[in-house]
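Q: okay, predicted coordinates and the sequence, questions at the end:
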Amino acid sequence: MKLPYAEVEFDKEGAIVTPEQVEEARKLIGDERATDVLVISHGWNNTHGDARALYDRLIGSIVAIRSGVEGATKRRFVVVGVLWPSIQWAAPDNDGAGASVGGSAANLEAELARQVPEPELRAKLLALVPELETSSAARRDFVTLLRSELPDGATDDDDPDSAPQALRDADPESVLQAAAGADNDDAAPAAVGGAASIDPAGFPAPDETGGGAGFSFGDILEGARNVLNATTYFTMKDRAGVVGERGIAKLLEKLQHKNGHVRLHLVGHSFGGRAITAAALATSAPVSSMSLLQAAYSHYGMAQGWDGAEKNGVFWKVPKKIDGPVIITFTKNDKAVGLAYPVASRIARQIGAGLGDADDRYGGIGRNGALKTPAALATVPLQSVGGHYAFQRGKVSSLNSDAFVKSHGDVTGKEVAYAVLSAVMAAS
């Protein structure tokens, strides 16, 4: 790291794995006489090494452009890297991670090995793979086993960021058929706003012992892989929220306890964006700025009345809790966030030409920015280094990053670093 660095590891329940790490971080803040602390969370990285590499690249870019941001060289920064147990998805088109598709048993088996850490469950799922194309019973058992891993919580009727009810309890054949079409660009256009219902009664009835009847969008293995990815997506999304609410929120309070003068700035990539947003909502510590880099949660996460009536996003109170600006990078180039929500849409029996975009109920904030959010300013482009931002305290700025962010993991360039540091300084 090119700035003083400490790290704190959490388990999947948000508990601190090594309490001494918190004391080391607090001591570093004091020893460095820090004025600002950047608390950074990774997303669906498979190893701690992946997370550290991400932090190193982003901080390197911040250091490289620091002299170009007025007042930044006078600040004394410390970085606290958050580590938590996430699962890495397969990469569509080498795009970091996401709801990838593929038709072979080998690909599905590789994803099961990657995404299902519990040995007994993994063995049961792997044993079913050879029968998925020929046995309705195997398909039913496969979906049922994956459902056992879904977190408890709200359904999509209450929160567009939650697992669709259909993923939890619809007929397994219907779920697999819908999932098999999740990446199909030739889907029939929607009548209104990118969503028209699929009538499950219209599915051809599968034979109990064989055949792939009804799987018209793609093959059975493709559907199974998408259901696996969707299950992983909602499981990791939930875990990120738990780590943020129970872990990072308390960490922020501990960091400030003996360093009351220090400014806390939250930076999160992917599911790390959800983790830090959950932390900001739960913590009693003041947060000076928040930067969401290709965050993986609903574009209605900070919305009010997203349904056109009384329903608010789970994080709708967050902008008012941030002393400085909230910034969001978003881009159509993000295939991970851009495809995760269409998978959910398909499984919820929705089909449309614009899956994942701003008209899709299941669109992601890393794909479309913050929608129906009263605190949001007008969308502006991500600037080159030296460009002008008009960030405001307590306001949300969605930055169209098409020109500079080319994939889900492409969040460590100088342009992104410049936006993060500009938000930090706007919080002064």
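A: Structure's in. What do you need?
Q: CA only for contacts and neighbour counts going forward, please
A: OK.
Q: got a list of what Asp331 touches?
A: Slight slip there: residue 331 is Thr, not Asp. Contact analysis of Thr331 by C-alpha atoms under 8 Å, 6 or more residues apart in numbering lists 294, 366-368, 400-402, 405-406.
Q: so which residues of the stretch 1-150 of the chain form helices?
A: Per DSSP state H, counting those that start in this stretch, the stretch 1-150 of the chain has helices spanning 20-31, 48-65, 105-115, 119-128, 136-147. These are given in chain order.
Q: redo these as JSON lines? Include mean neighbour count.
A: What follows is those, written out as JSON lines (neighbours: other C-alpha atoms under 10 Å):
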{"stretch": "helix 20-31", "mean neighbour count": "17"}
{"stretch": "helix 48-65", "mean neighbour count": "18"}
{"stretch": "helix 105-115", "mean neighbour count": "17"}
{"stretch": "helix 119-128", "mean neighbour count": "15"}
{"stretch": "helix 136-147", "mean neighbour count": "19"}
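Q: relative to Val380, which of those is closest?
A: Comparing the helices of the stretch 1-150 of the chain against Val380 with C-alpha to C-alpha, the closest turns out to be helix 48-65 (20.5 Å).
Q: use this one as the comparison:
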Amino acid sequence: MARDLEGFPYLEAEFAANGRLLTEPAATDVSGLVNRRTPTDLIMLVHGWNNTATVARELYRELARSLRAAAPRTAPAGRTIALYGVLWPSAKWDWFERLTGTLDALDARHGTELGIRLDGLREVFTAPEQRERLAAARALLPDLERSSTAQREFVALVRGLLPTHDAPDDDAPDQLFALDDDDLAEQLTHRLPPMADQRGDFAVPADSLLWNLAGGFLEGARRLVDFVAYYEMKERAGTVGRDGLARFLRGQVPGGVRVHLVGHSFGARLVSAAAAASGGIGARACSMTLLQGAFSHFGFASNYLPGRDGLFRPAVTSKVVTGPLLITHTRNDQLVSIAYGIASQLAGQTGADAFGPASRYGGIGANGAQNTPEVAQGTLLAAGRAYNLHPGVPHNLNADAFITNHSAVTGREVAHAILSGVAATP
């Protein structure tokens, strides 16, 4: 049944980790959603890493409130807009919050924190064999500081939670699977490099807590656990987008409705996977807005490595996205930047620009789309200012002025950009 969300008709669709639609099809029907008529435009909202539907719905409500405030000046005349909330089983990836705790807490509780993090992975890796690996890894904790054998076994157990595959991956360094257990353990004990922005200024001071964590294997083990959790959730987002949302849009949304995909964090990866899916999302006009996307800045790239395009490049080249593709990025987003700093570290890339546009493992939410010949450079504008948007073109929008951190994506400036993309979609 349709609900009201800040003055917009609103429905939800919930997906399982394998992309299966959990919501009854009858409850997802958009026909008659606006004054007993089908809306002309449907904005699909997709959350990122959080662990409850309540958190996702609050994000949607805050964004809907800003969309309602921006609509009188920005929404296209003569068109009717409805909202659709997508729910999918993401897990909260909270290692950054733990990194910003006190030195004393980190020093005293290294092993304890690692155990808690391993316990948290039980919510992500649920197969019996995976649970056995986690239990075995936890049993090794008392010996990790002094036993190289325990360290090697720990690396093998945690890394073995992930399936190996030969498909190109923009996000994960080959070394995650190519290094032997001893070499990977050694690589992980190196400290993360300072994070520099495009102008060479340190976005995080080099002498801050973030860069002065105690080294040693325990710290490297925590980083391995965190990156494995990240890797698994990014895979899940891709699966739900490709096998869930894309199929849903092809089968459940009438062909005459313009669809506008809006994804935050891992949700940006999810909608990008849907747009790049084989078969697309159906013959309909579409814009896409990626709010602090948590995937590679080469996601839409052309030939970023010899013979290799970005995983989501078909979303651009197939013209599935017929409206503008808007990409917010900011140096303020330390969460995305640091995630890719870990990837850079695994690959042995430890220079000061390991987080930036020149990095092999940079994030699109930090740097925008790189090596993408079609991209137009711009900024996130204040509400009411006019954009010059082009249908079918990716637009990097520098959001330093308005997006202060990874989750600050519900303001009126963001809503104004989304509605400007709606208005520019033919």
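A: Alright, I've got the coordinates. Everything numeric here is computed off the predicted structure, so don't read it as measured data.
Q: before we move on, back to that, could you dump the helices of the stretch 1-150 of the first structure into TSV with distance to Lys311 of the first structure added?
A: Conversion of those to TSV gives the following (distance: least, C-alpha to C-alpha, whole Å):
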stretch	distance to Lys311 of the first structure
helix 20-31	38
helix 48-65	35
helix 105-115	33
helix 119-128	37
helix 136-147	27
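Q: ok, which of those helices comes nearest Tyr418 of the first structure?
A: helix 48-65 (6.6 Å).
Q: for the closest one, give me the average deviation versus the second structure.
A: In the superposition with the second structure, the aligned residues lie an average of 1.1 Å away from helix 48-65 of the first structure, counting by mean C-alpha distance after the TM-score superposition for the first structure.
Q: restricted to strands, list the contacts of Thr331 of the first structure.
A: When DSSP state E is applied, the contacts of Thr331 of the first structure are split such that Asn400 fall in strands.
Q: need the contacts of Thr331 of the first structure in a markdown table (columns: neighbour count and distance to Val69 of the first structure).
A: What follows is those, written out as a markdown table (neighbours: other C-alpha atoms under 10 Å; distance: C-alpha to C-alpha, whole Å):
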| residue | neighbour count | distance to Val69 of the first structure |
| --- | --- | --- |
| Gln294 | 33 | 23 |
| Gly366 | 34 | 25 |
| Arg367 | 32 | 27 |
| Asn368 | 27 | 27 |
| Asn400 | 22 | 21 |
| Ser401 | 25 | 20 |
| Asp402 | 17 | 23 |
| Val405 | 24 | 21 |
| Lys406 | 16 | 24 |
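Q: and the contacts of Thr331 of the first structure, which two are furthest apart?
A: Distance extremes for the contacts of Thr331 of the first structure: the farthest pair is Asn368 and Lys406 at 14.6 Å, using C-alpha to C-alpha.
Q: the strands in the first structure, which residues?
A: In the first structure, strands defined by DSSP E lie at 5-9, 36-41, 77-83, 196-197, 263-269, 289-293, 326-330, 350-351, 380-381, 396-400, listed in chain order.
Q: tell me which residues are up against stretch 352-367 of the second structure.
A: Contacts of stretch 352-367 of the second structure with the rest of the structure, by C-alpha under 8 Å, 6+ apart, involve 170-173, 193-198, 265, 291-299, 327-334, 336-338, 340-341, 343-345, 349, 370.
Q: whoops, I mixed them up, stretch 305-321 of the first structure
A: Identification of contacts with stretch 305-321 of the first structure by C-alpha under 8 Å, 6+ apart yields 158-159, 277-278, 280-281, 286-287, 300-304, 325-326, 372-373, 375, 394-396.
Q: what's the answer for stretch 139-146 of the second structure, then?
A: Contacts with stretch 139-146 of the second structure, where a contact means C-alpha under 8 Å, 6+ apart, come from 111, 115, 150-151, 154, 216-218.
Q: what about 10 Å?
A: 111-112, 114-115, 133, 137, 147, 149-154, 216-218, 221 (C-alpha atoms under 10 Å, 6 or more residues apart in numbering).
Q: endpoints of it, how far apart?
A: For stretch 139-146 of the second structure, the first-to-last residue distance is 14 Å (C-alpha to C-alpha, to the nearest Å).
Q: Provide the aligned range in the first structure for it.
A: Here stretch 139-146 of the second structure aligns to the first structure at residues 127-134, judged by TM-score structural alignment.
Q: go on, stretch 383-392 of the second structure?
A: The aligned range for stretch 383-392 of the second structure in the first structure is 385-394, by TM-score structural alignment.
Q: buried residues, that stretch. List them.
A: In terms of neighbour count (16 or more other C-alpha atoms under 10 Å), stretch 385-394 of the first structure has its buried residues at 385, 391-394.
Q: out of those, which is nearest to Ala90 of the first structure?
A: When these are compared against Ala90 of the first structure (criterion: C-alpha to C-alpha), the nearest one is Val385, at 32.3 Å.
Q: if I read this right, that closest one contacts Tyr418, doesn't it?
A: Yes - with contacts counted by C-alpha atoms under 10 Å, Val385 of the first structure reaches Tyr418, the gap being 5.9 Å.
Q: list the residues that contact both of these two?
A: 65-66, 68-69.
Q: distance check, the closest residue to Gly247 of the first structure other than its chain neighbours against Asp158 of the first structure.
A: Beyond its immediate neighbours in the sequence, the residue positioned closest to Gly247 of the first structure (C-alpha to C-alpha, 6 or more residues apart in numbering) is Gly14, lying 4.4 Å away. Counting by C-alpha to C-alpha, the gap between Gly14 of the first structure and Asp158 of the first structure amounts to 25 Å.
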